[in-house]
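Asker: Here's a sequence, model it:
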Amino acid sequence: MRITIVTDAWHPQPNGVVRVVDTVRQRLEHRDHEVQLIEPGLFRCMPCPTYPEIPLALLPARPLRKMIDEFRPEAVHIATEGPLGQAARSLCLKRGWPFTTAYHTKFPEYIHARTHLPLDWLYTFMRRFHGPSSAVLCPSPSVRRELAGRGFANAIEWSHGVDTALFRPQPKDFIDLPRPLFLYVGRVTVDKNLPAFLDLDLPGSKLVIGSGPQREGLMRRYPKAHFHIAFGDQELSRYFAAADCFVFPSRTDTFGLVMLEALASGVPVAAFPVTGPRDVIGAAPVGVLDEDLARAAMGALTLDPLACRAYAEGFSWERVVDELLHALRPLPTAAAPLAQARIA
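Answerer: Coordinates of the predicted model:
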């Protein structure tokens, strides 16, 4: 089957959206599907205001249409709501094509935190964007319920997975810092709520792995914390495995794939009891969810690393791909091939 996936988030951006899209692409191709990935590197771009590490495609509608016409897809999936997602959505609506979308990020909360625009306005935009899609794929039950409560009638659950061959227990001596080592991995942005972690009175060391517009300011504000950047997935996996506790301070993530990567590395999680951690951790004995994040972090140190690893092994990328294929809708000229691919 020929599947077009459109995303405004792509390498070298180090975030969960890129991880999900890239892994899904690879797994689809491993199953002999033909995937066209349309991403910002194929276009003229400008830096995102206030976040220059993120490129935004400039006037992508015409070249995007040409790419899609040449590929002749049998189904279209739009992963993000940026300029490429907007252009792909407009093309599909103009041609009467069905398409699916994904809700990877709480975009309204992120924009609200940076601009203070009213959340109601921002969710109106999101409902407009996702409303015509055949299905909005949500990474957790909590997100699906939240979107349904905000008037999204087409939200469905979509599993997430973790690469347990890449993220695995490894020697702790990769990092030579006083123990216990409390780790955060992810974008260093306002919505990640990093001061809630860095302000904690904890023994040992705090380590932040990631880049983003808040990084320089936080480095100056917290000189006792350690800030590194991982170069490649293998190095990233060693950072994960070296930690004693993974601290996830975000209150706005839709899922938090990094928590699964920590668990697969044999590292327990400390987080607030909010959307994302409640879905990833729940009541499993692999993390501590508490409004007192310091108490959660200290409690997580007592948990069994083997239990963390075993729990993460239950999150399969094959299930993620199965659910995406089930949600896809055939384009009018491709209904028979897509139906056959689902049956196969």
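Asker: From here on, just use CA atoms for contacts and neighbour counts.
Answerer: Fine.
Asker: burial of the closest residue to A264 other than its chain neighbours, as a residue count?
Answerer: With C-alpha to C-alpha, 6 or more residues apart in numbering as the measure, R309 is the residue that lies nearest to A264, at 4.6 Å, once sequence neighbours are left out. Other residues lying near R309 total 24 when counted by other C-alpha atoms under 10 Å.
Asker: Surely R309 touches L263?
Answerer: Yes. R309 sits in contact with L263 when judged by C-alpha atoms under 8 Å, with a separation of 5.5 Å.
Asker: coming back round to it: element containing the residue nearest to A264, please.
Answerer: Per DSSP states H and E, R309 falls inside helix 305-312.
Asker: Next, the buried residues of that helix.
Answerer: P305, L306, A307, C308, R309, Y311, A312 (16 or more other C-alpha atoms under 10 Å).
Asker: Equivalent analysis for stretch 192-202, please.
Answerer: Of the residues in stretch 192-202, K192, L194, F197, L198, L202 count as buried by neighbour count, 16+ other C-alpha under 10 Å.
Asker: one more, for comparison:
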Amino acid sequence: MKIALVTDAWHPQVNGVVRTLDTVVGLLRDWGHEILVISPEQFRSIPAPSYPEIRLAFTRASTVGRQIEQFEADAVHLATEGPLCVQARRWCRNNSRSFTTAYHTQFPEYLAKRTKLSPRVFWPYIRWFHQASEAIMVSTESVRNQLRSEKLSHVHHWSRGVDLGNFGPAAPSPTIYEELERPVQLYVGRVSVEKNIEAFLDSNQPGSKVVVGDGPALAALQARYPHAH
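Answerer: Reported below is the predicted structural model:
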């Protein structure tokens, strides 16, 4: 099967969406499918306001559509709600091509954190983007229920898994843990405002708190929580 994946999040970005898509693309190729990835580095782009690690690509719907047509895609998946996928959506709609979408990120809440506006301001855009898709892929039941409450009912469960090549009970503990007071409490992910890492660091559970990751909130959290690792 030939699958065209359009995404505003791709390498060299480091985040959960890129990690998920990269893993999925690798598995699909291992299973014999052909995958075309259409991503920001192929086009002129600008850094996202307040988040320069993310590049916003600008191009025409016809340009994206030409790639999909030349690839002779059997299926089109739009992974994100950014400008590149908006152009792909426009081409699909104009050419009566069905497509699927995914809801990876709580965008209304994320944008509310960064703009100080209510999340309700952003939900009309989310509904507009996803309502024309054949299916919206979601990873949890809570997200499925949330989208249904926003009148997006065509949601499908997209399960996740654990890469047993990298994670498993036989893996040795990092040597840094030997010096830490137990129990060790761990956060792994982007260090950014929308992750609400403060709630983790403010908890009064005994033991040690470890944060693994990087992001725009790292310096501020290091200064505010000097006892965290």
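Asker: follow-up on the earlier one: can you tell me how far the residue nearest to A264 of structure 1 sits from H112 of structure 1?
Answerer: 36 Å (C-alpha to C-alpha, to the nearest Å).
Asker: How about P132 of structure 1?
Answerer: Separation of P132 of structure 1 from H112 of structure 1 (C-alpha to C-alpha): 24 Å.
Asker: before we move on, what about T4 of structure 1?
Answerer: In this structure, T4 of structure 1 and H112 of structure 1 are separated by 31 Å, where distance is defined by C-alpha to C-alpha.
Asker: which of those two has more neighbours?
Answerer: Applying other C-alpha under 10 Å to T4 of structure 1 and H112 shows that T4 carries more neighbours, namely 24 against 16.
Asker: Might you report the residue contacts of Y103 of structure 1?
Answerer: The neighbourhood of Y103 of structure 1, defined by C-alpha atoms under 8 Å, 6 or more residues apart in numbering, consists of A79, T80, V136, L137, C138, P139, T254.
Asker: One more: A225 of structure 1?
Answerer: Neighbouring residues of A225 of structure 1 by C-alpha under 8 Å, 6+ apart: L198, S205, K206, L207, V208, M219.
Asker: Quick one: map it onto structure 2.
Answerer: Residue mapping for A225 of structure 1 onto structure 2 gives A228, with TM-score structural alignment as the criterion.
Asker: neighbouring contacts of the lengthiest helix in structure 1?
Answerer: Once structure 1 is assigned using DSSP state H, the helix that runs over the most residues is helix 16-30. The list of residues contacting helix 16-30 of structure 1 from outside it, by C-alpha under 8 Å, 6+ apart, reads 7, 9-11, 34-35, 37, 79, 104-105, 160, 256-258, 317-318, 320-321.
Asker: Just give me how far the longest strand that structure 2 contains sits from the chain centre.
Answerer: Using DSSP state E, we find that the single longest strand of structure 2 is strand 51-57. The chain centroid and the centroid of strand 51-57 of structure 2 are separated by 13 Å under C-alpha atoms, centre = their mean, to the nearest Å.
Asker: most remote residue from structure 2's center?
Answerer: E179 (34.1 Å; C-alpha atoms, centre = their mean).
Asker: Would you mind measuring from that one to H229 of structure 2?
Answerer: E179 of structure 2 sits at a distance of 11 Å from H229 of structure 2 (criterion: C-alpha to C-alpha).
Asker: do the same with V17 of structure 2
Answerer: 25 Å.
Asker: For these two, indicate the residue with more neighbours.
Answerer: The neighbour count for V17 of structure 2 versus H229, taken as other C-alpha under 10 Å, is higher for V17 (19 against 13).
Asker: how about the more buried one, what's its match in structure 1?
Answerer: In structure 1, the residue matched to V17 of structure 2 (TM-score structural alignment) is V17.
Asker: What are the boundaries of the strands in structure 2?
Answerer: If you assign secondary structure with DSSP E, the strands in structure 2 sit at 2-6, 34-38, 45-48, 51-57, 75-78, 100-102, 136-138, 155-157, 184-188, 208-212.
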